[in-house]
Structure formats: C-alpha cells, structure tokens
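S.K.: Pasting the sequence and the predicted coordinates here, then a few questions.
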Amino acid sequence: MFGSDPSQRNVDSRNGLNAGWVPHVCALTALACCLIALAGWATGQPGIAGFGNQSYPMRPLTAAGFGLVALALIAAIWRQRALTLVLMLPVVLIAAGVALDYAGNAPTIADRLLLSIGRAARQGHPHGTLPGPMPIAMMILLAVATLLALREVSRRSKIVVMIASLVLGVTIIAGLAVPLGIVAISGPGQHVTLSLPLAITTASLALALIGWRHHNGWPGLLSAQGVEGRTLRTIFVLVLVAPAVLGLGGLWAASLPGIAPELVEMVEAGAHVLVSAAVLFWAWSRISRENNARWAVTRALDSAPIVLTDAEGRILHWSKGCENLYLWDAGEAVGRLKHDLLATTIDQDWPAMMAEITRTGACEREMVEQRRDGTRLHILEKAQLLPVRAQDAPLVVLSMTDITERERRAAVLAARESELGSILETAPDAMIAIDDRNVIRSFNATAERMFGRPAGEMVGQDFRALMPERFRGQFDAGLADDADAGGERSRLRSLVGLRSDGTEFPIELALGAAEVGEERIFTAFIRDVTDKLAAQERHAELRDELLHVSRLSAMGEMAAGLAHELNQPLAAATNFLGAAEMLLAADAPDSGKAADLVRMASAQTLRAGEIIQRLRTFVSKGDVEVHAEPIVDVIAGAVSLSLTSVEQQKIGIRYEPDAMHRTILADRVQIQQVLVNLIRNAVDAQRDRPDARPEILLTSRGVGDGMVEIAVSDNGPGIPEEILGSPYKPFNSTKPNGMGIGLSICRRIVEFHGGTMHAENRPEGGARIRFTVPAIGNAELAT
C-alpha cells in the first residue's frame, strides 16, 4: 500500500497477504494441472494427462517438475526461502537428468526418478516419459524467475517480469500451434510445441510471477491513469497479440506446400516492422499530446510555491514560485533542509509532522519563515505524502501560501477589537447587546455598575428583567417599531430601570440595530438620568428665581412711575374724604353730597388696590400656568404695567392685531414680563430725544406652523452694532445702570414656550424685537 508504514509492509510481505489473490490462484491452477496429469499416468490413463488428447499428454517428469516449481513459487510468495530452495533441488536434478538422457540417448537416468509411474507409456517412444526440449526450457526459465523473486529488489523484479512475459509469449505460440493444426504432433514439431495441460501450467505460472511482481515492469505501467495509461494498455495488447499472430501465421505458411521458407521469413519480418512502426507512431502522437498538456500544467504548477522533499525534509525540487517567494534560487536550495534554509519557526517539528501525514495523509500548519533578504513571512504550509511504490522512499509535497498580509490585517483587527472592547468597558453609558428574542448577548462594565448585576449572570437572560414589569410592554412596542422601521438607531425613550436591590431609577434608552448574518442584533444604549433630572429640576427652580428677580428689578426701575401712578388715586381719595368731612361738619350737613364724595373716595381706593394687585401678580413667584389668553388683553396688561398714565400721554403707542389669530397658548405673566421688558427698553432708548415724539408699535400676525409673531418696534436710535451681534449675551447692556440680563431672560421664556426671538434694526430707523408663541385657532378654542 502506498504511503504505509515500512515495517507493516514487511509484515504483510512475510505472511504473503501483500501478493494478492491472483498469484495464489494461478500457482494453484498450475499445481492442479500437474497433479491431474500425474494421476492420469498413475492410473494408466494418458487421456487424463492430455486433458482428453491421449496422443499428446503432459509427460510424467514434466508434470512432476512443473508441480515442484508451482510449490516452490507458493513457498516463495510466502517468503519461505529454505523451503523454496529445497523444492527447487529436485527440479534441477530433473532438468539435468533429462539433459544427460538426451545427450547420451540413454533415458535410464531419468526413468529411475519415476520408477512407479507408467513404464508402459514408453512403449513405442524412446523418450516416452521424458520432457521435450521446450518444456525443459520453460521449466528452467520459471525456476530461475522464482529464485530471483526471493529477494524484493526492483532490478531483480523487473527481470522476473521479463522472464515470465517471455514464457507467457512462447506459451501462447507453442500452445496454440497444435490445436490450430499448424504443427503436427509427430516429427520435429513435437520439440517446439506444448501440450494443452502444459500450456495451461506454464501460462499460469508465468501469470503468477507477473501478478506477484505487478508493481515492476509493464504491469505497473498498465495501472497508469489518463491518456498515458490508456495508450500503454492499447500498445500492450498489440505487442502481445501481434507477435503471436505473426508467429502462428509464419508457421502456418511454412507448412503449406510450394511456399519457400525464405519468402515466409521475409513477409513475417516485414509484418513485424510494419506493426511496430504503426504502434510507435500511434503511441508517439498520443503521448506527445499528453506531454504538451502536462508541460502546460507543470509550468502553471511551477509558478506556485511548491517544494518536493524526502522523508527528512531535504529539498528535491524547488519551484519558480518558491524562488519568487523566498528569493533563493533552485540551485542554492536543492539538497538543503527546508526548515534550516528558511530559519522556520514552528511549534511542530519535522518528525512529528511526518508521523501525522503518515497517519492521515496530509496536514496543514502555520509558521514563520525568513526570506533571503531577512524579511519574516507568515506561511500556511500544507504537507502531503506523495504516493510511491512500496520499494521507493517516501516523498513529501509542500505547498506554501503567504499569509503575511492576512496576519497583519488580523493583528490590526485584533487591536481594534481590543480598543473597542476597552472603549465599551469604559463607556459612560451602559451598552447591552440583545437578539430579536430579547436575550442578552453582552453586558458591559457600566451596565454592571448601573444595575448592580454581574455580566456572567445576565448574559443569556431576558433583557426586560432590567425594568419594572409595567414598562416591559412599552419596551416591546418600541422594539417592534424599530424592527419595522429598519433604522440603524431608534429615537431616545424615557423608561425606568430596575436595580438588583429592587430600587427603580429613571433611564434614557436608545436601540441600535445591525444585521449579523441572518440574525438581527440590537444594541441598547442606556443612561442613568437621575442626576440629569435633578439638575433640570434645580435649573427650573433657578430659572423661576431669576424670572422673579427680573420682575422685581423691572419694578424697581419703574418705582418712580408706580409711585406717581398710586399717588393720583390716593390723593383724589384724600381730597374726596376731606370734602365729605367738611360737609358733615357744617351746620347744615348735606348727607347726600357727603355720601357721593365717600363713594368717589372708595372708587379711587379700589383703583389703587387694582394697581397694587396687578403689581403683586406680576412680581409674585408662582408656578407656570399655560392657558389660552387673548392677545389684546395680554398686550394691554403689559402696557399698563410698563407705562404710567403720564408716559402713555407723552409716548405714541399703537397696537395692530391680527384678526385671524386672537388667542395664544401661554403663561400670561411670563409673556407680559417679556413685553414689559421690551416696552421699557423702547421707552429708555427714547428718553433723551427731545427732537421727536417717541413712538412704540406693537403688532401680531400668524406666521404658520401654529405660531403667532408679536413684535415691539420703536423709532429710537436702534440697537448698537456691538450689541446687535449678540443681543442675548448676559451682562451686555447699553444702560448706565443696567444688568444686561433682560433680553437673555426674555429669550429663555420664549424658547420655553416653543418659540424663537429675533432682534434687528428697522430700515426706516429704530429697533424691532420679534418673538413667536403658540397660537390657538377658533376651533381649538371652542373645544
């Protein structure tokens, strides 16, 4: 068996199993023919010895000699050298005795060897029991071939096959000459022919030898595959059949009367030459085509990095691909150990590799090898045992693949994975990978700290266990929406998380989806917003404080005007009450007029109370209350808060409302705070302008998207350029005692309502501040 262990192969040879069944069957067939012939002579029935041909049987000494050759061949197949030599000794004696009998014409020497076998058969035959010259020649050739086959040497095996093939070819001619009637049994022809039992015996022994040594000579060639094998098998049939047919044809022609022997020989020789030339030409043309195709394949293979070594790793063939890969020429590499030449670094040494490929036939290993210029290469080497004949030394085929670039990319990928893993482990947000069945695949360190659960415990668990049960349906619905949308990242959701100790905490969750093969994986990004919500709540408190302080500041700035505003009703009430007192103190008091004066004083007192209540509402620190408010009322209240009656007489103030948008959705106090701030800024900007009467224009109009724009315009000097670039920057003011936080607060109020604020200078002069607030249509208001 190719590639098998040599020691095992020797064991098989010693017990004869490696020879196969063909040699045994052929040898036993020959032995059976000899035994049948001897039995025929022993019983006095020459017809049995001739397989039905009583006139041309196998002679006794011939049967005895070939029977011993058959036994010796069986012993040789089973590696019984001593027994083979013992069985061959009588064969030598028979051959020598027959030769002496023929030389001295005294058959008594040979007859004494078979005294018990059919002496009556010699009557009328001077050599009745003696083998003829052809059988003796066949016996000697087969005996020599058997002795040569005792030693399993390639050269001897080829000689054995050659002798056996010669015997087989002669047997075909000599054995068919008599049955075909080409040669007569009587006369000289009996010395060059073989009887039917003898022909079967010699052919069987020859086939036994050829089958035993089938791996040498033409039998091995006939097992070749492809075009070459088919060509050789066809040639073999022609070469084997053509000489036999031509030889038999020559004998037949020579037996015909009137044909000169010389003519027969010339025709036979010409026929041999013609057949041989035709066979050679046909074989050459087919093998040439095969060689051309093989040459092309060889060139293609030679361009690949392939090395042929012996069992010790010594280089026998070094391809062009290896020269290009390693920069070593074939002349420098052949004869050296491959792993020494290339300074190979590998875990498995050469003997271990040989043991593995002897057991499995092939193996694959990764290694680092060095080129001639010192460059280190990562190599994937595939080793395979090349099938060889049993007596040949094993060969190893090594094919190399340069995986240096693959290893470099793998190293880069591993570094990136390590970097990504480090980022994931140190990310401030919890990152949890889940599949489409909500099963957790990964759980980073932040998630462990956030939920108080180790990753080893959570991997494989249901993700919904990290939130209270009342929120799990909301999460499932959101996951289904994300799966249907097919987006890479979902919107941010506010949910509640559940720690291992049962405490709940607010979280924000976003899901990212990715396709991994045929599976969809979601990554949950979770942030604990406990501190964020607390900060927002504190920010809201600070904002309310700031708004309150801003309103107080605005009242402080308007303190003089407010004092004048309150002085008028209070002075009037005092006057009315004084007059009433005088009427009541008169000799003839007029109670009716006194009562009217008291009522008038009470009205002025109520007026002062309304002014104070309006101021208290404006500066009070209350909760934000958004309601539907008429724009006209909001603006009128802001104007009343912003301007005293005297200022309203000095300043031309106009309001142009939008009849289609009369109601807004807002906190009345906060929007009035914005308007008060803007109106007071307009008044202050025109305070020192005696050349023109100050004017303030308030307008409202719908701007789409459900918003109403309110604008405050004046005819003052406008906003300075240095302020116009950043009008909302805190502590940036044009007033001598201003804090510069008014517009900043106003913008925050507007943005809280979902609107925007813009500051600009009018082309005709003056400034304009515009802001938007949500509008309410008539249908919504009715609802």
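M.R.: Received, thanks.
S.K.: hey, let's count contacts and neighbours off CA atoms from now on
M.R.: Noted.
S.K.: what's next to the longest strand belonging to the chain, contact-wise?
M.R.: Counting residues, the longest strand found in the chain (DSSP state E) is strand 504-516. The contact list for strand 504-516 (CA atoms under 8 Å, 6 or more residues apart in numbering) reads 468, 479, 482, 486-499, 520-530.
S.K.: ok now that strand, how far from the chain's centre?
M.R.: Taking CA atoms, centre = their mean, to the nearest Å, the mean C-alpha location of strand 504-516 is offset from the chain mean by 28 Å.
S.K.: give the contact list for Val396.
M.R.: Going by CA under 8 Å, 6+ apart, Val396 touches Leu308, Thr309, Asp310, Ala311, Gly313, Ala383, Gln384, Leu385, Leu386.
S.K.: got these as CSV, with neighbour count and distance to Leu240 columns?
M.R.: Listed next are the contacts of Val396 as CSV, based on neighbours: other CA atoms under 10 Å; distance: CA to CA, whole Å:
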residue, neighbour count, distance to Leu240
Leu308, 22, 37
Thr309, 24, 39
Asp310, 18, 38
Ala311, 14, 39
Gly313, 22, 43
Ala383, 22, 42
Gln384, 21, 38
Leu385, 24, 36
Leu386, 18, 32
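S.K.: Would you mark the buried spots in the longest strand of the chain?
M.R.: Using 16 or more other CA atoms under 10 Å as the test for burial, strand 504-516 gives Phe505, Pro506, Ile507, Glu508, Leu509, Ala510, Leu511, Gly512, Ala513.
S.K.: now do stretch 365-378
M.R.: Glu366, Val368, Glu369, Gln370, Arg371, Arg376, Leu377, His378.
S.K.: Shouldn't the third one be within a strand?
M.R.: Yes. Secondary structure assignment places Glu369 in a strand (DSSP: H, G, I helix; E, B strand; the rest coil).
S.K.: Now for it: which residues touch it?
M.R.: Neighbours of Glu369 in contact, by CA under 8 Å, 6+ apart: Leu342, Ala343, Thr344, Thr345, Arg376, Leu377, His378, Ile379.
S.K.: One more to weigh against that first structure:
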Amino acid sequence: MVVDPQAPELTVSDFRSLALATNTCLLLHDAATKRILWANPAACELLGWSVAELRPLTASDMSSSAQQYDRVLGRAWLQVAAETGVNRIEWHYRTRDGRVIPTEAVAVRVELAQGPALLVHFRDIEREQAIERQLRLTTSYVESLAQHTSTIAVMLDAAGVVRFATDTALAALGAPAEREPGRLEDLARITVGSAPGGPVGWTAVAATAAPVTHVQLDVTRPGGERAWLEGTLEAVQGGDEQDGFLMILHDVSDRVHGQLRRQRELHQENYLARYNAMGDMAMAIAHELGQPLAAAYNFLAGAAARARTAGVRRPRARTRSRTASRAPPGRSSVPGRSSTRSGRSWGTSSRSSARRTSTGSSTSASTSCSCGPRTPGSRSAWTSRPIPCTCAASAC
C-alpha cells in the first residue's frame, strides 16, 4: 500500500475519494493533446454530462459561442499553463441544455504516472457576478446622486476620515475634489449640541452619536470665507461592529451672519443708549451745579462792585455836605442845579406849609433856613441822594 509521507494516515485511494467528494469542479486534460481525460462528480453535475460523454468533447462543444471563448483561445490558455505551471482565466462553459455558466478557472500542470497533465479546477461565479453587477449599478446610482444632489452628505469611518462626500459637501467644506478630503477635524471645527460651546475633538463627537447627535461645523474655506454648517451625525451599524458615521448637513451661514449682525446692532444700540443716558446725567448735574455756582458768582461780583463803589462815593458825599454848609443863602450848593427843586427829605414840611397856607396859617410854599432856600426833593448832582441840611433851624 502506497502512502504519502506527509500524511501517512492517507492512502492513494483516500485522495481519490477526496477528489470525488469536493464541490470544486475538476477537469483533467492531457498536456499534449488537451483532450479531457477525467472529471469529478461536481463537474459532471454542473455541465450535465457524464465522464464518458465529456471525454470526446472539445472546447467548442462545451464553451460559450462568444468570440472571446473560441477553441483556439482555450487551447492557448492550456498551453500557457503547461509551459509555466499555472494559468488563470475567466471562462464561460456551456452546459448540456445550452445554459452558459461563467466560471473562474485555474489550470495547473501535474505530473502523472503516464505523463504530464493539466488539472483545471473551476467554480460557478454567476451569482457573484450578479451581485457585482448590482453593486456596480448601485455605485453608479450613488455617484450620480452625489454629483447632482444639493444635500451635504458625508460618510466617515471610526477614525473620523472622510470616505465619501457629495460634490456639494466637498464645496461646502472647501475640500478639493481631485484628492482625498482627509480627516474632518482638519477641515472644520466641530461642536456638539443645539447650544454648542467650544470645539471638541472627533473622539468626543463619535461618543455622543448613540445613535444620532446634533453637530455644527465652523468652516474656513480656502479664500478666507467663513461658513457654518448644521445637521446630524448618525452611527451606521454593520453587524456587531460599528462601520462608520453618516453626517447630513445644511448651510446656515445666512442665519448665523444675521445673528451676528443683529448682535452688533444690539451692541451699538446699547452703546447709544448708555451714551444718551450719560449725556442726560451730565446735563442734569451741570444744571444742578450751574445755578448755585452762578448765583454765588453773581453775589460775589455784586458785593465786590458795591464795596468798590461805597469806598469811593462816601467821602465825596461828606465833602459835598461841607460845601453846602458854607454856601451863601439863596444859592444851591450843587453847580448847575436850581435850589427850587424839592427834595425827598423835606417833602413833609412842604406839604405841611401848603396845608397851612390853605387854612391861613402860612402864606409861603417853601421853607428857608440858614442853609438857604430849599425845596422838597433837592438832591446832589453827583450822588443822586438828598442833600442833608446842616443848620439847626427848627424849620429844617
């Protein structure tokens, strides 16, 4: 009994049993003539022929009729495998009922007891190709949607690296379309919550997405323009692990600019209100201080003027009184003034004399004394004051 030294538990017949039991389709070709020598049950079931029916068939009988699967191309593929040892190709086999099955085939050169041979093992990839076509179609849909939608959508991985973004999102974030955007933290300052505080790191943002959180982005674009984006960050679950995050944003720059403008206007209004209040207060203080200060100033100025005037006029009045006492009778002591003017000091005597004249007691309208004839109301020409009488007459 022949055994394999690497697997002494297995005999040659055991390897034959393994080849018959595998689900991988096996075809054995002669290395020189390329004709089929043997096929396992999996290959016979897939193609619909038995081993006896497969042996006389050629590539034209069991391959697609498309030009890229011509018999000449099939033999050339096998010949390369015979020369190099292995060769891989996507080959379309045709079953007995005419159904074309796409397969992934690998031809390997093997040495048998009767000479070299080519062992071709292939598998049905029709289902895989259908899934691949569906994925390609979905990808084209997503790319078309990303190019024409106005939604700002960004896909990120667990590390915060942008894996996919719509064209609108790239423009909003200020990222170039010709290269990878990179980390979101490098493109914008992120804040969390509807009433955000300061910027936070991606780790803190990802921790709050359970499963959705509100985020705001403060973006400074290449030209220096500042923009604000607002939206949600949602954790995308893939099985038991977290595959990434989906961020849906919308531009709120106009609203934020309006709020900032309103804040500036409110600040200016408050400043003007304080300025007007200070002006009114200053006017009130000036009014309250100005009245007593003006009154005090006027009083002091009047007192000073009165003091100066009194210091000059009083000696003159005494001089004029002495001059009047030396004046001859019948002459006024004031040059250029008539002595017939009545002074205020003698108004009572004049009125008494007038009454006596009307009753027959006196016939004179004026009174004479040693100072000379005087009439009531006589005043000094310089001081505008009544000239006093210096005699001791009882009439005065």
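M.R.: Received, thanks. Predicted model only: the values in this text are computed from it and were never measured.
S.K.: Drop the TM-score for these two in here.
M.R.: Remark: TM-score between the superposed chains equals 0.51 [TM-score structural alignment, normalised by the length of the second structure]; 249 aligned residues with a CA RMSD of 4.2 Å.
S.K.: about what we covered before: can you pick out the most distant pair from the buried residues of stretch 365-378 of the first structure?
M.R.: Across those, the longest distance by CA to CA is 15.9 Å; it joins Glu366 and Arg371.
S.K.: I'd like to know how many residues surround Pro243 of the first structure.
M.R.: 20 (other CA atoms under 10 Å).
S.K.: quick one, what contacts it?
M.R.: Pro243 of the first structure makes contact with His272, according to CA under 8 Å, 6+ apart.
S.K.: which element is it on?
M.R.: Using DSSP states H and E, the element containing Pro243 of the first structure is helix 226-255.
S.K.: How far away from the center of its chain is that helix?
M.R.: Relative to its chain's centre, helix 226-255 of the first structure lies at 59 Å (CA atoms, centre = their mean).
S.K.: same thing with stretch 315-325 of the second structure?
M.R.: Distance, centroid of stretch 315-325 of the second structure to centroid of chain: 95 Å (CA atoms, centre = their mean).
S.K.: And it, what's buried?
M.R.: Buried residues in stretch 315-325 of the second structure (16+ other CA under 10 Å): Ala317, Arg320, Ser321, Ala324, Ser325.
S.K.: Assign the last one to one of the three secondary structure states.
M.R.: Okay, so that is Ser325 of the second structure. helix.
S.K.: For Gly98 of the second structure, see how far away it is.
M.R.: Remark: distance between Ser325 of the second structure and Gly98 of the second structure (CA to CA, to the nearest Å) = 168 Å.
S.K.: so what's Gly198 of the second structure closest to, chain neighbours aside?
M.R.: Excluding its sequence neighbours, the residue lying closest to Gly198 of the second structure (CA to CA, 6 or more residues apart in numbering) is Thr191, at 6.4 Å.
S.K.: OK, contacts around Gly197 of the second structure?
M.R.: Counted by CA under 8 Å, 6+ apart, Gly197 of the second structure has contacts Thr191.
S.K.: So it, which state does it fall into?
M.R.: Assignment for Gly197 of the second structure (three-state DSSP): coil.
S.K.: So Val3 of the second structure sits against Glu9, correct?
M.R.: Yes. Under the criterion of CA atoms under 8 Å, Val3 of the second structure makes contact with Glu9 at 7.5 Å.
S.K.: Quantify the burial of Leu142 of the first structure by counting its neighbouring residues.
M.R.: The local packing of Leu142 of the first structure (other CA under 10 Å) involves 24 other residues.
S.K.: residues contacting it?
M.R.: By CA under 8 Å, 6+ apart, Leu142 of the first structure lies in contact with Val69, Ile163, Ala164, Val167, Leu205, Ala206.
S.K.: Residue in the second structure paired with it?
M.R.: The alignment leaves Leu142 of the first structure without a partner in the second structure, by TM-score structural alignment.
S.K.: residues near the counterpart of Leu327 of the first structure in the second structure, how many?
M.R.: Using TM-score structural alignment as the criterion, Leu327 of the first structure maps onto Gly48 of the second structure. When neighbours are counted by other CA under 10 Å, Gly48 of the second structure registers 16.
S.K.: Also Leu246 of the first structure?
M.R.: When counting by other CA under 10 Å, one arrives at 18 neighbours for Leu246 of the first structure.
S.K.: and the next element down the chain from the longest helix along the first structure?
M.R.: The longest helix of the first structure (DSSP state H) is helix 261-302. Once the chain leaves helix 261-302 of the first structure, the next helix or strand it forms, by DSSP H and E, is strand 306-310.
S.K.: whereabouts in the second structure does that next one align?
M.R.: Alignment of strand 306-310 of the first structure against the second structure: residues 26-30, by TM-score structural alignment.
S.K.: coming back round to it: ok, so of the buried residues of stretch 315-325 of the second structure, who is nearest Arg123 of the second structure?
M.R.: Arg123 of the second structure lies nearest to Ala317 out of those, by CA to CA, at 148.3 Å.
S.K.: tell me what the helix or strand hosting that closest one is packed against?
M.R.: Per DSSP H and E, Ala317 of the second structure falls inside helix 253-326. Applying 3 or more CA pairs under 8 Å, 6 or more residues apart in numbering; DSSP states H and E, one finds that helix 253-326 of the second structure contacts strand 226-238.
S.K.: Kindly calculate the angle that the strand it packs on makes with helix 253-326.
M.R.: 150 degrees (axes from the mean of the first three to the mean of the last three CA atoms, to 10 degrees).
S.K.: Next, count neighbours for Gly258 of the second structure.
M.R.: 12.
S.K.: contacting residues around it?
M.R.: So Gly258 of the second structure contacts nothing (CA under 8 Å, 6+ apart).
S.K.: so how far does the match of strand 306-310 of the first structure sit from its counterpart in the first structure?
M.R.: Compared with the first structure after fitting, stretch 26-30 of the second structure deviates on average by 1.3 Å (mean CA distance after the TM-score superposition for the first structure).
S.K.: That stretch: how far from the chain's middle?
M.R.: What separates the centre of stretch 26-30 of the second structure from the centre of its chain is 71 Å, taken as CA atoms, centre = their mean.
S.K.: which ones are touching the residue nearest to Gly198 of the second structure?
M.R.: Gly197, Gly198, Pro199, Val200, Val205, Val215, Gln216, Leu217.
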